[in-house]
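[1] Whatever this is, show me its structure:
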Amino acid sequence: MKGVKISIEPNPVAQNEVVTITVSVPDGGGSTGWFMRIVAAHDSAVVKCEPRGLGAYGSPREGDPGTYDCEIQTVRFETGGYLVDLSPTAAFDPQYMASKKFTVTGQRMAIATANWAGSDGDPILGGMHHGLP
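    Below you'll find the model as predicted:
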């Protein structure tokens, strides 16, 4: 769609992180408003973020009312591809819609290790003690 820009950072995004979707629309949102939704790339019937006005997902940038920064938490997203759809109407007619794909990957996990001392004072790695001298 002419004049509409969508950028997504980071892409790909881990399941337990926040993705920032920056949307620029030509009329600043205007009185007609713009609508955004997020759907599964393989099936638009799988809606992850309901169709709502841009203001429901983010606020216009100061000094740039046509640009919205929307932060979306990906904890409830399954891994896979998703589309950010932007439309001047809530109907999301493909003829009048802009889309951009992003990918959600598996969760990043912090791994911590600990050393414990057994009854004999020797360190036990990983919680296992084999009784070796």
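[2] hey, let's count contacts and neighbours off CA atoms from now on
    Will do.
[3] Could you check how far Ser99 is from Met36?
    Taking C-alpha to C-alpha, to the nearest Å as the measure, Ser99 falls 10 Å from Met36.
[4] quick one, which of those two is more surrounded?
    Ranked by neighbour count (other C-alpha atoms under 10 Å), Ser99 and Met36 place Met36 first, with 25 against 18.
[5] mind checking the SS state of the more buried one?
    Under the three-state scheme (DSSP: H, G, I helix; E, B strand; the rest coil), Met36 adopts strand.
[6] Just list the residues touching it, thanks.
    Residues in contact with Met36 (C-alpha atoms under 8 Å, 6 or more residues apart in numbering) are Glu50, Pro51, Arg52, Gly53, Leu54, Val84, Asp85, Leu86, Ser87.
[7] Just the ones of those in strands?
    Glu50, Pro51, Arg52, Gly53, Val84, Asp85, Leu86, Ser87 (DSSP state E).
[8] May I see the ChimeraX selection of the buried members of the contacts of Met36?
    This is the ChimeraX syntax for the buried subset of the contacts of Met36, where burial follows 16 or more other C-alpha atoms under 10 Å:
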select :51,52,53,54,84,85,86,87
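[9] and for comparison, fold this next one:
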Amino acid sequence: MSDTLLINREHLQSLLDAALAADSTGNVADSAYVLAAKESLSTPQEYQTAPEPADVRQLFEEACKKSKAYKFPLGYMLINGAFHHYSDSDTDSAFVGYRAGFNQGINWERRQRRGQPDSAVQQPAEGVQP
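    Reported below is the predicted structural model:
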């Protein structure tokens, strides 16, 4: 059984500050790791371009290989030397969903960094009954 803990950026920043303050071991590698994490929180990098389709496909295949719950055959069709689709319809459907979720995740992150609320949590327009 695994537990899931959700924290926001401010809480994570506080945890990293506490880890640095409590580091009395003098372990330079651990301190450098925590400092790098603090730096990445203070200056988040936004995706400037859409991910390459080959990169998304590689991540999907890695996830499939690591999965213990689902076994998808990863054979694919090439058309004119380029990936077109997976030969197995279940694998192809899973990939389409994975790719859509991946892109939605990037779009959601961009909106969060810009301070725009997610459309799922926006209030209904005035005069509209929920």
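[10] Please state their TM-score.
    Once superposed, the chains reach a TM-score of 0.21 (TM-score structural alignment, normalised by the length of structure 2), with 45 aligned residues with a C-alpha RMSD of 4.8 Å.
[11] Need the residues touching each of Ser99 and Met36 of structure 1.
    With C-alpha under 8 Å, 6+ apart, Ser99 of structure 1 and Met36 have common neighbours Val84, Asp85, Leu86.
[12] Closest one of those to Glu71 of structure 1?
    Val84 (12.4 Å; C-alpha to C-alpha).
[13] give me every residue that touches that closest one.
    Taking C-alpha under 8 Å, 6+ apart as the test, what Val84 of structure 1 contacts is Met36, Arg37, Ile38, Val39, Ser99, Lys100, Lys101, Phe102.
[14] how near is Gly58 of structure 1 to Thr105 of structure 1?
    Separation of Gly58 of structure 1 from Thr105 of structure 1 (C-alpha to C-alpha): 23 Å.
[15] I'd like the ones in strands among the contacts of Met36 of structure 1 laid out as JSON lines, including distance to Tyr68 of structure 1.
    Formatted as JSON lines, these follow (distance: C-alpha to C-alpha, whole Å):
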{"residue": "Glu50", "distance to Tyr68 of structure 1": "17"}
{"residue": "Pro51", "distance to Tyr68 of structure 1": "16"}
{"residue": "Arg52", "distance to Tyr68 of structure 1": "13"}
{"residue": "Gly53", "distance to Tyr68 of structure 1": "11"}
{"residue": "Val84", "distance to Tyr68 of structure 1": "13"}
{"residue": "Asp85", "distance to Tyr68 of structure 1": "14"}
{"residue": "Leu86", "distance to Tyr68 of structure 1": "12"}
{"residue": "Ser87", "distance to Tyr68 of structure 1": "14"}
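[16] any idea which of the contacts of Val84 of structure 1 is closest to Asp69 of structure 1?
    Nearest to Asp69 of structure 1 among the contacts of Val84 of structure 1, with distances taken as C-alpha to C-alpha, is Met36, at 12.1 Å.
[17] How much space separates the closest residue to that closest one other than its chain neighbours from Arg61 of structure 1?
    Leaving aside its sequence neighbours, Met36 of structure 1 sits nearest to Leu86 (C-alpha to C-alpha, 6 or more residues apart in numbering; 4.7 Å). Look at Leu86 of structure 1 and Arg61 of structure 1: by C-alpha to C-alpha, they are 18 Å apart.
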